[in-house]
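> the following comprises the amino acid sequence and a computationally predicted model.
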Amino acid sequence: MYKSFKISFLVLLLIFPLVSGETCEPYETYSITSILPSNGYVFIIVHHSEWICERVAGEQTLRRNVPDGEYNLYYLFNGSNLLFLGKSNPLLGEPSIVTEINGTFYILQRKQVVVPYKNITVTINGETRNITLTAKKTEMRVYRFDGCAFLIWNCTILEFQNGKEHAECNGTEILSYFTNTPQKRPSVVRGVIENGFMVFRLSNSTYKIPVTEFDRYVSGFFGSKTLNVLSTFHALPVGEGILIYYPGDVKVNGSVFISELPLMFFYDGKNLTHIKMYVGSVQEPPRCGNFSPRLTIPKSLIVLIGVFLMVILVYLGIKRHV
């Protein structure tokens, strides 16, 4: 009997790690850490964390994926378009994408590609071969942002396979200012739920949005806690409306696209728009001088001009028949 119990106990020890491993579910979290208004635009910084499964002492356990899973995503929003400015992992020594110097915002954009730089011919075992050597090319640009982006510094660095580097940089070096990410929030208003509406009372306007407008975006992530989550939403004026955002963490698994996250919304007074985040190719901010000025004539002036022309035509018609 003791021998039978011993064998059964050993079988349980072998099976238990497999059973516990099945309960380990990796996940990611996204949260807005900074909202930075600037000349009709707003910089939005979203932090990403990742939890992965790891086998420890025969059991699957969750651990935070540090440093690779900790990074920030940077966006620029003007009330209609959301631009992805870049990604940065400060734990890996990567510079921030946005920084503030004496009240002015600056944007750093980095692109890395592998490029061929030299062809060589070698002979191996009597056979001649052509080999292309490559280098890692890093392009960096810094823009001063005052409602539009003005290029103030650019640099191209080639890192060769033998460890040597070649850099060509123009302008005053400013990269050292991008060591810290701005961590602040502007004056915002917290929404309240009243009679089936989300209500945001700003200094000059009050916005009322049916709760059902948010439900299809939020309930899939928070279920029965949806109303509690909605009551924590904040808003601030941006462009011709308000930016509405969730200040907490959104927990997701690998099957959820980042564009589905209920982190940000925009309301123009009539329609609620879910802001879909994007991660991929870096998008350039609007450059200064990349627009054509337009002459805007007030509607009242157009009406007056029309009336004036009508009077002249009537006068000429009467005079002609006299």
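Arrived safely. Numbering: from 1, shown residues only.
> going forward, measure contacts between C-alpha atoms and count neighbours the same way
OK.
> ok, H274 to F266 distance?
Distance, H274 to F266, using C-alpha to C-alpha, to the nearest Å: 7 Å.
> hang on, I meant T138
35 Å.
> those two - which one has more neighbours?
Under the neighbour definition other C-alpha atoms under 10 Å, T138 and F266 were set side by side, and F266 has more, 23 against 16.
> which residues in this protein form helices?
Using DSSP state H, the helices of the chain run over 2-22, 211-222, 226-230, 299-321.
> adding mean neighbour count, write these out as JSON lines.
As requested, the helices of the chain are exported to JSON lines (neighbours: other C-alpha atoms under 10 Å):
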{"stretch": "helix 2-22", "mean neighbour count": "12"}
{"stretch": "helix 211-222", "mean neighbour count": "16"}
{"stretch": "helix 226-230", "mean neighbour count": "16"}
{"stretch": "helix 299-321", "mean neighbour count": "11"}
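> out of those, which gets nearest to I242?
Nearest to I242, of all the helices of the chain, is helix 211-222, at 14.7 Å by C-alpha to C-alpha.
> so which elements touch the closest one?
If contacts are counted by 3 or more C-alpha pairs under 8 Å, 6 or more residues apart in numbering; DSSP states H and E, helix 211-222 sits against helix 226-230, strand 250-252.
> another structure for you, compare them:
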Amino acid sequence: MTDILPTYADMLAAHERIKPYIHRTPVLTSSFLNEKTGAELFFKCENFQKAGAFKVRGASNAVFGLSDEQAARGVATHSSGNHALSLSYAAGRRGIPCHVVMPRTAPQAKKDAVRGYGGIITECEPSTSSREATFAKVQEETGAEFVHPYNDTRVIAGQGTCSKELMEQMEAEYGHGLDAVVAPIGGGGMISGTCLTLSTLAPDVKIYAAEPEQADDAMRSFKAGHIIADDAPDTVADGLKVPLKENTWAFVSQHVTDILTASEQEIIDAMKLTWARMKIVMEPSCAVPLAVILKNPEVFRGKRVGVVVTGGNVDLDKLPWTL
């Protein structure tokens, strides 16, 4: 059953709640990438966020919105990495336990970060079915509050604060708005938050979701008009392997302009290009938006485009162009 979807007011409340625990991340530009794409690109750099990813926004909203009675039992989730470490970060700030189910194949850097923030990891096989079955056992044993990585309304409201900041920064720093925003899509938490905010704050801005070709269930869902879920897709973009759920689908199906895909090599090339030209660390999942912009220049040429760089938690011993 679909929860009551979060509102713009919920997003505003979330922003006030989480301000002490997040960074207002910078918006960066690159004249090289502007020339290469024919668009004006504005990168909202959530790779500089607390815990290294945008997901700390939604996680903090969920954790600090709990009653003392709920919080006493701790929180629990399943995640390939960034939500896990973000929830561990937020739980640590509130002084409560955080139980995390992670695929055994998740990047070591993300596992280390979860443990560094005090999270307790239970490993599972790298499939949605194994993840959910293992999590059910953990939750039964702990009684902790489940904070879903993206289908949770508190999480979606928190993720919506990223686009609010982006639009405020565009007006304050550049004196104009945007024609489009591009963000990665896996389960759809960031895209849903983007839809939630922009549909009220800037309804004329087009929203594009960027997805790996090898994990393109959101694109196929978008075309089919209903959720299609792959159990265990294989892609270098480890943060985008999960399927849409009811709450995120509600936003994606109503507000997204299109979902564009990129190949593994195109993702790796875009990641390497950003590292080389912008001197910022981004993980493969975050390179998918630039990859689809480079692949579809006719869609974005001459436009002002916000690009959400969702995280920077990279396993430096396993960079994709060295494998």
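In hand now; what should we look at? Bear in mind the structure is a predicted one, so any value in this text is a computation, not a measurement.
> TM-score of the superposed pair?
The TM-score (TM-score structural alignment, normalised by the length of the first structure) is 0.24; 117 aligned residues with a C-alpha RMSD of 5.8 Å.
> which among the helices of the first structure is found nearest to Q60 of the first structure?
Among the helices of the first structure, helix 2-22 sits nearest to Q60 of the first structure (C-alpha to C-alpha), with 4.5 Å.
> can you name every helix or strand that that closest one contacts?
strand 59-64.
> mind listing what's buried along the strand it packs on?
Residues of strand 59-64 of the first structure classed as buried: 59-62, 64 (neighbour count, 16 or more other C-alpha atoms under 10 Å).
> go on, stretch 151-170 of the first structure?
So stretch 151-170 of the first structure, judged by 16+ other C-alpha under 10 Å, has buried residues 151, 153-159.
> what sits against L133 of the first structure?
116-120, 161 (C-alpha atoms under 8 Å, 6 or more residues apart in numbering).
> name the nearest residue to F251 of the second structure, sequence neighbours excluded.
S192 (5.3 Å; C-alpha to C-alpha, 6 or more residues apart in numbering).
> check G160 of the second structure too.
G193 (3.6 Å).
> quick check: that neighbour touching T153?
No: applying C-alpha atoms under 8 Å as the test, G193 of the second structure and T153 come out as separate, 9.5 Å apart.
> between those two, which is the more surrounded one?
Higher neighbour count among G193 of the second structure and T153: G193, with 31 against 27, using other C-alpha under 10 Å.
> specify the local secondary structure of that one.
helix (DSSP: H, G, I helix; E, B strand; the rest coil).
> who are the contact partners of it?
Contacts of G193 of the second structure by C-alpha under 8 Å, 6+ apart are 156-163.
> switch to 6 Å and redo it
156-157, 159-160 (C-alpha atoms under 6 Å, 6 or more residues apart in numbering).
> and it, how far is that from T248 of the second structure?
For G193 of the second structure, the distance to T248 of the second structure - C-alpha to C-alpha - is 9 Å.
> quick revisit: closest to L10 of the first structure among the contacts of L133 of the first structure?
Among the contacts of L133 of the first structure, and counting by C-alpha to C-alpha, the member closest to L10 of the first structure is Q161, at 53.2 Å.
> rebuild the helices of the first structure as CSV, extending it with distance to I131 of the first structure.
Listed next are the helices of the first structure as CSV, based on distance: least, C-alpha to C-alpha, whole Å:
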stretch, distance to I131 of the first structure
helix 2-22, 47
helix 211-222, 52
helix 226-230, 58
helix 299-321, 68
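> where exactly do the helices run in the stretch 1-150 of the second structure?
Applying DSSP state H, counting those that start in this stretch to the stretch 1-150 of the second structure gives helices spanning 8-18, 31-37, 55-64, 68-72, 82-94, 108-116, 128-142.
> what do you get for the stretch 151-300 of the second structure?
Using DSSP H, counting those that start in this stretch, helices in the stretch 151-300 of the second structure cover 153-169, 189-201, 217-224, 246-255, 264-278, 284-295, 297-300.
> check which residues of the fifth one are buried.
Taking 16+ other C-alpha under 10 Å as the basis for neighbour counts, the residues of helix 264-278 of the second structure that come out buried are 264, 266-274.
> could you do the fourth one as well?
With burial defined by 16+ other C-alpha under 10 Å, the residues of helix 246-255 of the second structure counted as buried are 246-249, 251-253, 255.
> mind putting the residues you listed in JSON lines, distance to P184 of the second structure included?
Shown next, in JSON lines, are the buried residues of helix 246-255 of the second structure (distance: C-alpha to C-alpha, whole Å):
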{"residue": "E246", "distance to P184 of the second structure": "18"}
{"residue": "N247", "distance to P184 of the second structure": "17"}
{"residue": "T248", "distance to P184 of the second structure": "13"}
{"residue": "W249", "distance to P184 of the second structure": "14"}
{"residue": "F251", "distance to P184 of the second structure": "14"}
{"residue": "V252", "distance to P184 of the second structure": "12"}
{"residue": "S253", "distance to P184 of the second structure": "15"}
{"residue": "H255", "distance to P184 of the second structure": "15"}
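> ok, and the closest non-adjacent residue to E28 of the first structure?
E50 is the one closest to E28 of the first structure (C-alpha to C-alpha, 6+ apart), at 4.4 Å.
> check the gap between the one you found and S88 of the first structure for me.
15 Å.
> same deal with V56 of the first structure?
The separation that V56 of the first structure has from S88 of the first structure, given C-alpha to C-alpha, amounts to 30 Å.
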